[in-house]
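**Q** No sequence on hand, only this structure:
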C-alpha cells in the first residue's frame, strides 16, 4: 500500500533507532530502551529525551550495573549536556532507583520481566509501571518499541498510534494494520504516532 510505504519512509524511525539503540532480545539493549522510556516519560520533547539517552550511553551507562556505579551528580551533568534540564535532578534520581529496582526484581535482565508477563501485553504494561517515573503512557512507549524483538507483543498499536492511523486514512483495527506490514509493526507504530502529532 503506497500510503503505508510513504509513512514508513517519512516517519518510520523508532525512538530506539533514533537513540542509537540496536534493539535485540538481550539485557543491555532492553535496558537502554527502559532508560529511553524513562526519559520520554516527562513533559519534555522527544528530541531532547532521545539526545539525553544518547548522552547517557556515551557516558558508558548502558547497563543497570553501570548506571548504579554512576553518581547522581554525574547523571545530572550528562542530562544537562543534552539540554534535558527541567527534570534533570528528579530524572537522575529515578534512573538510579530504576537501576536498583531492576537488580532486585529481575537480576538486571528485563527478559525476566517478559517471562513474568507470561505473554500478556496488559500484564507487561503493569510491570513496566512499577519502575520509577514510568506511568501508563511510558509503558505503552516501551511496548510499542519492544514488539520489534518480542513477537508475542504484536500487534501493539496504542491509542496514539491508532489516532495516527485514523489521520492517515488507514484501518484503526490493530490486526488489520499489522497485515499491512508483517513483522514491521514497531516501525509502523512509530510512524503513526508521529502522524498523530502532526497538525
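**A** Looks like it came in fine. All figures in this text were calculated on a predicted structure; none of them were measured in a lab. Numbering: from 1, shown residues only.
**Q** contacts and neighbour counts: CA atoms only from here.
**A** Will do.
**Q** Just give me the residue right at the centre of the chain.
**A** The residue lying closest to the centre of the chain (Cα atoms, centre = their mean) is residue 142, at 3.7 Å.
**Q** contacting residues for that residue?
**A** 33, 34, 37 (Cα atoms under 8 Å, 6 or more residues apart in numbering).
**Q** now, which of those residues lie within helices?
**A** Under the assignment DSSP state H, these contribute 33, 34, 37 to helices.
**Q** Kindly reformat the contacts of residue 142 as a markdown table containing neighbour count and distance to residue 20.
**A** Shown next, in a markdown table, are the contacts of residue 142 (neighbours: other Cα atoms under 10 Å; distance: Cα to Cα, whole Å):
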| residue | neighbour count | distance to residue 20 |
| --- | --- | --- |
| 33 | 23 | 10 |
| 34 | 24 | 14 |
| 37 | 28 | 14 |
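**Q** So which residues of the protein form helices?
**A** Assigned by DSSP H, the helices in the chain fall at 2-11, 15-18, 27-40, 46-58, 64-69, 72-81, 88-106, 111-117, 121-128, 136-146, 159-167, 174-180, 185-197.
**Q** In addition, the following structure is provided for comparison:
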C-alpha cells in the first residue's frame, strides 16, 4: 500500500490550489487561502469539465476575489464578467450570486476570516461540515472537495478522502481505510492532501492502469 501511495503522490500529486495563481507561494491558513479553497470547491462541485472549472478558479483568483474585501466590494455584474471570461457559462449567474452571498456570510458571520468558523466548530470535522454548508452553493460534494484541500492547513480535518477518491483508492488496491493511508504518510496532513489530489488526477485522467501495473 505504501509504495502505491507514494507513486500516486510522486506522479500525480498536487498541492491544494497547485494549478492556480497561488501555487507559487507556500500555503498556510491565511484568510485568503481558506477563501480561495471555498471558491475552488464551489466552482468544481458543478457538473462541468475539470479543465473549465480550473480555468474559472484561476480567473477568480487573478481578479483578487480570494481577498474578502475585494470579493465583498465586487458587484454582481463584475463577478459575472470574471466568470464569463473563465468560460463558466452554464452556472454563471447563480455562481455570481453565490459568490456575493459567500462574501456577506464571511464578513457578517466570521469577521472576514473563515478560520473563525473552524474555531466555532472547535476543530471538529462534522461541526465544521455543518457550518460550512450554511454557505449557499456549498453542498455535500463541495464540502468534500474543500476538506480534501483544507486538511493541509487545518490539520484537525485530516485524514480526509472524498468519496470518489476513496472509491479510486479501493479500485487501486489501497483500500478504504483513511487512517491506514494517513499512517502510511506519517500522519502528515499536507502529504495527505497531495495524495488525495493525486487520486483525483488518476480518476480524471483515467490513469488507474499506471498504478495497477505495480
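**A** Looks like it came in fine. All figures in this text were calculated on a predicted structure; none of them were measured in a lab.
**Q** about what we covered before: out of the helices of structure 1, which comes closest to residue 153 of structure 1?
**A** Smallest distance to residue 153 of structure 1 across the helices of structure 1 (Cα to Cα): 5.9 Å, for helix 121-128.
**Q** Quick one: list the elements packing against that closest one.
**A** If you count contacts as 3 or more Cα pairs under 8 Å, 6 or more residues apart in numbering; DSSP states H and E, helix 121-128 of structure 1 packs onto helix 111-117, helix 136-146.
**Q** Return the most buried member of these.
**A** Highest mean neighbour count of these: helix 136-146, a mean of 23 (counted as mean count of other Cα atoms under 10 Å).
**Q** What residues in structure 2 pair up with it?
**A** Mapping helix 136-146 of structure 1 onto structure 2 (TM-score structural alignment) gives residues 140-150.
**Q** That stretch vs structure 1, average distance?
**A** Mean deviation of stretch 140-150 of structure 2 relative to structure 1 after superposition (mean Cα distance after the TM-score superposition for structure 1): 0.8 Å.
**Q** Looking at the helices and strands packed on helix 121-128 of structure 1, which is nearest to residue 77 of structure 1?
**A** helix 136-146 (23.5 Å).
**Q** the inter-axis angle of that closest one versus helix 159-167?
**A** If you take axes from the mean of the first three to the mean of the last three Cα atoms, to 10 degrees, helix 136-146 of structure 1 sits at 70 degrees to helix 159-167.
**Q** any chance of the helices of structure 1 in a markdown table, with distance to residue 153 of structure 1 too?
**A** Shown next, in a markdown table, are these (distance: least, Cα to Cα, whole Å):
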| stretch | distance to residue 153 of structure 1 |
| --- | --- |
| helix 2-11 | 20 |
| helix 15-18 | 17 |
| helix 27-40 | 14 |
| helix 46-58 | 23 |
| helix 64-69 | 24 |
| helix 72-81 | 31 |
| helix 88-106 | 19 |
| helix 111-117 | 10 |
| helix 121-128 | 6 |
| helix 136-146 | 7 |
| helix 159-167 | 15 |
| helix 174-180 | 12 |
| helix 185-197 | 10 |
